[in-house]
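Colleague: fold the following.
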Amino acid sequence: MEIVVNLDVVMAMRKVSSKELAKAIGITEANLSLLKRGKVKGVRFETLAQICHYLDCQPGDLLAFKPDGE
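Modeller: Predicted structure coming up:
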């Protein structure tokens, strides 16, 4: 099973750049890039809440569960 990160899709739909989002939520572009690619072991709820607030979305818009074999 896998958690799929759709942050890049939501950012594209909102026409928000990585630089803009990183600055708005107070993280580095490098860390945002790792998050977008799903290369992190976890994300703080505070960071997730800031992303959702800025992009006007829900956590479920950013994260999806993919069972094995799909």
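Colleague: C-alpha from now on. contacts and neighbour counts both.
Modeller: Noted.
Colleague: would you mark the buried spots in stretch 18-27?
Modeller: In terms of neighbour count (16 or more other Cα atoms under 10 Å), stretch 18-27 has its buried residues at 18, 21-22, 25.
Colleague: let me fix that: stretch 37-52
Modeller: For stretch 37-52, by 16+ other Cα under 10 Å, it's 38, 49-52.
Colleague: now the other sequence, so there's something to compare against:
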Amino acid sequence: MPIIVNVDVMMARRKMSLTELSERVGITLANLSVLKTGKAKAIRFSTLEAICKVLECQPGDILEFVAE
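Modeller: Below is the predicted model of the structure:
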């Protein structure tokens, strides 16, 4: 898949666990895990916005396009 999700990289930089991010963003651990592993087919802008607020980053820090 040409879109790479770097949530785990940003979490590591902020020294934040998956559980903490899940609680602060307001989404389930299961849904956050699907996003983190790159298995998600879509993400709502409201979810992306919440993740960016909590991790203090830009959407481009989380999502990356890599040509196949």
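Colleague: among the buried residues of stretch 18-27 of structure 1, which one lies nearest to Asp61 of structure 1?
Modeller: The closest of those to Asp61 of structure 1 turns out to be Leu21 (Cα to Cα; 16.0 Å).
Colleague: where do the strands sit along structure 1?
Modeller: Applying DSSP state E to structure 1 gives strands spanning 2-5, 63-66.
Colleague: out of those, nearest to Ala12 of structure 1?
Modeller: With Cα to Cα, the closest approach to Ala12 of structure 1 among the strands of structure 1 belongs to strand 2-5: 13.4 Å.
Colleague: which residues in structure 2 does that closest one align to?
Modeller: The aligned range for strand 2-5 of structure 1 in structure 2 is 2-5, by TM-score structural alignment.
Colleague: quick one: contacts of that stretch?
Modeller: The contact list for stretch 2-5 of structure 2 (Cα atoms under 8 Å, 6 or more residues apart in numbering) reads 35-38, 62-68.
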